[in-house]
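**Student:** Can you look at this prediction? I've put the sequence above it.
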Amino acid sequence: MVASLPVALSAEERIRVLEDRCLTLETQLSSVGNSQSDLRAEMRQEIASLRSEIEALAKSMESSNRQINGKLDRLFGARAVVTAAITLLTSILGSGVVHLAVSIGK
């Protein structure tokens, strides 16, 4: 398995680091001779492990983004409802004040 990455890295940065490691291993693998089959197998396994970890991180990011977007949609929807309620209340109160002013003026 790969050495653990610093926790402070964002998911995108971790994916980038893992992709760099994977490309480095693939480059090294191409230079390893066929006579070193054990090393080649181990490197292929490490590359597969890195690719799996990259896919898992990408799926996790996508899921998190979907959750955040859903929360933002609900927040903006609630904001629109509150704005509409305030507009309606202001309109009703404004009509009442006009009606009161006309009634007093008579």
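**Tutor:** Sure, I can see it.

**Student:** only C-alpha atoms for contact and neighbour calcs from this point on.
**Tutor:** OK.

**Student:** Secondary structure element holding Glu62?
**Tutor:** Following DSSP states H and E, one finds Glu62 within helix 37-105.

**Student:** was I right about Leu18 contacting Ala48?
**Tutor:** No: using C-alpha atoms under 8 Å, Leu18 is not in contact with Ala48, being 11.4 Å away.

**Student:** So for those two, which sits in the more crowded spot?
**Tutor:** Counting neighbours by other C-alpha atoms under 10 Å for Leu18 and for Ala48 shows that Leu18 has the greater number, 19 against 13.

**Student:** what sits against the more buried one?
**Tutor:** Leu18 sits next to 50, 54 when contact means C-alpha atoms under 8 Å, 6 or more residues apart in numbering.

**Student:** Okay, one more to line up with it:
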Amino acid sequence: MEQADKKTRDMLAWAYEKMPVLTSSNKQLQEYYYRCLLSVMMSRYENPNYITDVFWAVGTWPYTISWDNSYASDVLAMLEPESLKGAILTDFEQVQLKKTYVGWN
């Protein structure tokens, strides 16, 4: 649990450095912003055995659906524009209107 906690905190610290800081008198809005960022980061997989390394999955599912990542496309473009480009290119190469997803492999 400690290793998982540390990995999650390290991942969030990396993302916080790249994202704009949101300050508001509405604390719930601030908390919501950071929870949304956590949601995006929990979809990020670094694995050289995956079709792309970095692989943006649908939550904890081992595949990606480009339109499903559209909710986070602005965030992905700010965090890692090259990995977003890779996800889009992988979708064009692999899906080709024959399926709706790209598996990790």
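**Tutor:** Yep, it's here. Owing to the predicted nature of the structure, the values given are computational and were not obtained by experimental measurement.

**Student:** Superposed, how do the two chains score by TM?
**Tutor:** Structural agreement between the two chains, given as a TM-score (TM-score structural alignment, normalised by the length of structure 2), stands at 0.27; 40 aligned residues with a C-alpha RMSD of 3.3 Å.

**Student:** How about the lengthiest helix in structure 2, which residues are buried there?
**Tutor:** In structure 2, taking DSSP state H as the definition, the longest helix is helix 2-18. Of the residues in helix 2-18 of structure 2, those with enough neighbours to count as buried (16 or more other C-alpha atoms under 10 Å) are 12, 15.

**Student:** Can you name the next helix or strand after that helix?
**Tutor:** Using DSSP H and E, the helix or strand that directly follows helix 2-18 of structure 2 along the chain is helix 27-41.

**Student:** Leu18 of structure 1 versus the residue most central in space within structure 1, what's the distance?
**Tutor:** Ranked by distance to the mean C-alpha position of structure 1 (C-alpha atoms, centre = their mean), the top residue is Asn65 at 3.1 Å. Asn65 of structure 1 sits 21 Å away from Leu18 of structure 1, taking C-alpha to C-alpha, to the nearest Å as the criterion.

**Student:** same for the helix holding Glu62 of structure 1, what does it pack against?
**Tutor:** With contacts defined as 3 or more C-alpha pairs under 8 Å, 6 or more residues apart in numbering; DSSP states H and E, helix 37-105 of structure 1 has these neighbours: helix 11-31.

**Student:** one more time with 6 Å, if that's ok
**Tutor:** Contacts defined by 3 or more C-alpha pairs under 6 Å, 6 or more residues apart in numbering; DSSP states H and E place helix 37-105 of structure 1 against no helix or strand at all.

**Student:** Look up how far Arg44 of structure 2 lies from Tyr34 of structure 2.
**Tutor:** In this structure, Tyr34 of structure 2 and Arg44 of structure 2 are 16 Å apart, going by C-alpha to C-alpha.

**Student:** ok, the two, which is more surrounded?
**Tutor:** Set side by side, Tyr34 of structure 2 and Arg44 show more neighbours around Arg44, with 19 against 15, by other C-alpha under 10 Å.
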